[in-house]
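# next comes the sequence, and after it the predicted model I'd like to discuss.
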Amino acid sequence: MRRLLALLCLAALPAAAQEATEVQTDLDGDGTIETWVMETDDAGGALLTVDGLDGIRVYRDVVWSGAMAGTTPSLDVAPNGSLQIVSQNEAIGRDRWRQVLTVAFRDGAYRVAGFSYDWYDTLNPDSRGLCDLNLLTGRGVVMDGDHEAEVDASVPALPLAQWTSDTFPGECLP
């Protein structure tokens, strides 16, 4: 009886599922809505897929992905129609962060046009900051605690196919 009860309890638990978010936008301006899907793959990485007029494109390792709530990436659409890829660590350890890549269609390619990164230390309220870069113009702002400075972006507006989770503008390091 106990064995049957244990099996029934295990069966009632939700199965491990891949996290996925989906948005639609006409990012390339061709009049056809593209469907963008972000999901975590079996290895724990992020997989971004776009289904548009010219078929399906897959981008691997664009952003970091964790395996639990508060660490999985998601998608959003900015008010101007640009795609936003959000990755974060809002769940583990004392160092919390959130990164937003803004993707726009420029010069015939999906490009990372903006990079925003904010961070804070859960045990030290004075340790916080923000970095917001427009990679199309090459300009941005960095705030570390109460200190704010304008900066030049060290990374250009790379095509999405060239951006990886390891791409990180040095001026944005906490």
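Noted; the coordinates are in hand.
# every contact and neighbour count from this point should use C-alpha atoms.
Fine.
# what about the helices in the protein?
Applying DSSP state H to the chain gives helices spanning 2-12.
# which one is the spatially most central residue of it nearest to, not counting chain neighbours?
Geometric centre of the chain, nearest residue: residue 86, 3.0 Å, by Cα atoms, centre = their mean. Distances taken as Cα to Cα, 6 or more residues apart in numbering place residue 100 nearest to residue 86, at 4.6 Å, with adjacent residues excluded.
# would you confirm that that neighbour contacts residue 117?
Yes - counting by Cα atoms under 8 Å, residue 100 touches residue 117, with 6.5 Å between them.
# okay, buried residues for stretch 100-117 please.
Neighbour-count burial for stretch 100-117, with 16 or more other Cα atoms under 10 Å as criterion, is recorded at 100-105, 110-117.
# my bad, stretch 128-139
Of the residues in stretch 128-139, 128-136, 138 count as buried by neighbour count, 16+ other Cα under 10 Å.
# spatially, which two of the residues you listed are the most separated?
Farthest apart among the buried residues of stretch 128-139 by Cα to Cα are 128 and 136. That separation is 25.9 Å.
# re earlier: now the two most distant members of the buried residues of stretch 100-117.
Farthest pair in the buried residues of stretch 100-117, by Cα to Cα: 105 and 117, 21.3 Å.
# contacting residues for residue 70?
88-91 (Cα atoms under 8 Å, 6 or more residues apart in numbering).
# go again with 10 Å.
By Cα atoms under 10 Å, 6 or more residues apart in numbering, the residues touching residue 70 are 87-92, 96, 98.
# residue 87 is in contact with the residue nearest to residue 86, correct?
Yes - in this structure residue 100 lies within contact range of residue 87 using Cα atoms under 10 Å: 6.5 Å.
# next, the one to line up against it:
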Amino acid sequence: MTHDWNDDGAFDRAVLALSTADDSEAELFIYLSDATNNRMQLALHKKNIAWVGGLWGALPSITTNGRGSLIVNVANDSIGRNRWSQKLTIAYRKQVFMVAGYTYMARDTLNPDYQLDCDVNLLTGRGIKNAKLFQSSTKAMLLSGWSDAAIHKDCQ
């Protein structure tokens, strides 16, 4: 995935790769360009950014949104009765990568009445869970310090 996150006029690169230590985890590498010498430097390496299920419907991916933020997509849409998807919105602000948003959706394939939809803007603290607004105490944080435990209390 390429994008000019540092606004120097040259493309930067994000790579999602299978962990060499644990094949059920993915690692994220973000390289920033240096337009003065046409080189890329590793700006961030985040281990265990995503779960890897190994089957179709359980493989992580990265995309960008309309504002240029990096989106890490993780899901289980193929294994067991509990299906879920998670999106981390990663923004480049003040020369650091931050987790700026979190989206989590879950459903139970054997209980059609159960559904969880949760979206939190960590820059403002505003969230919506199953069509009800809430204020999150969790704020945007450095991607290097992110773990799933940081947000799950709001989206359970």
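Sure, I can see it. Owing to the predicted nature of the structure, the values given are computational and were not obtained by experimental measurement.
# list the TM-score for the superposed pair.
In this superposition the chains share a TM-score of 0.87, using TM-score structural alignment, normalised by the length of structure 2; 147 aligned residues with a Cα RMSD of 1.5 Å.
# please identify which of the contacts of residue 70 of structure 1 is nearest to residue 25 of structure 1.
In terms of Cα to Cα, no member of the contacts of residue 70 of structure 1 lies closer to residue 25 of structure 1 than residue 87, at 19.5 Å.
# distance of the residue mapped onto the closest one from structure 2 from residue 44 of structure 2?
Using TM-score structural alignment as the criterion, residue 87 of structure 1 maps onto residue 74 of structure 2. For residue 74 of structure 2, the distance to residue 44 of structure 2 (Cα to Cα, to the nearest Å) stands at 19 Å.
# give the contact list for residue 152 of structure 2.
Applying Cα under 10 Å, 6+ apart, the residues contacting residue 152 of structure 2 are 102, 104.
# and it, what's its match in structure 1?
Checking TM-score structural alignment: residue 152 of structure 2 goes with residue 169.
# corresponding residue for residue 86 of structure 2 in structure 1?
Per TM-score structural alignment, residue 86 of structure 2 is aligned with residue 99.
# roughly how far does the residue lying closest to that match once chain neighbours are set aside sit from residue 12 of structure 1?
Of all residues not flanking residue 99 of structure 1 in the chain, residue 117 sits nearest, at 4.4 Å (Cα to Cα, 6+ apart). Using Cα to Cα, we find residue 117 of structure 1 at a distance of 39 Å from residue 12 of structure 1.
# do the same with residue 160 of structure 1
40 Å.
# residue 61 is in contact with residue 164 of structure 1, correct?
Yes - using Cα under 10 Å, residue 164 of structure 1 is in contact with residue 61, at 5.4 Å.
# thinking the residue nearest to the centre of structure 1 is in contact with residue 73, fair?
Yes - using Cα under 10 Å, residue 86 of structure 1 makes contact with residue 73 at a distance of 5.4 Å.
# what is in contact with those two at once?
Common contacts of residue 86 of structure 1 and residue 73 (Cα under 10 Å, 6+ apart): 38, 63-64, 98-100.
# identify the farthest-apart pair in these.
Farthest pair in those (Cα to Cα) is 38 and 98. Separation: 16.4 Å.
# these two: which has the busier surroundings?
Neighbour comparison, residue 38 of structure 1 and residue 98: the larger count goes to residue 38, with 25 against 18 (by other Cα atoms under 10 Å).
# map the more buried one onto structure 2.
With TM-score structural alignment as the criterion, residue 38 of structure 1 matches residue 16.
# can you tell me which residues contact that match?
So residue 16 of structure 2 contacts 1, 26-30, 45-46, 49-50, 60-62, 72 (Cα under 10 Å, 6+ apart).
# among the residues you listed, who's most crowded?
Neighbour counts for the contacts of residue 16 of structure 2 peak at residue 50, which has 28 neighbours (criterion: other Cα under 10 Å).
# what residue of structure 1 takes the place of that residue?
Match for residue 50 of structure 2 (TM-score structural alignment): residue 63.
# for residue 120 of structure 2, same thing?
Under the alignment (TM-score structural alignment), residue 120 of structure 2 maps onto residue 133 of structure 1.
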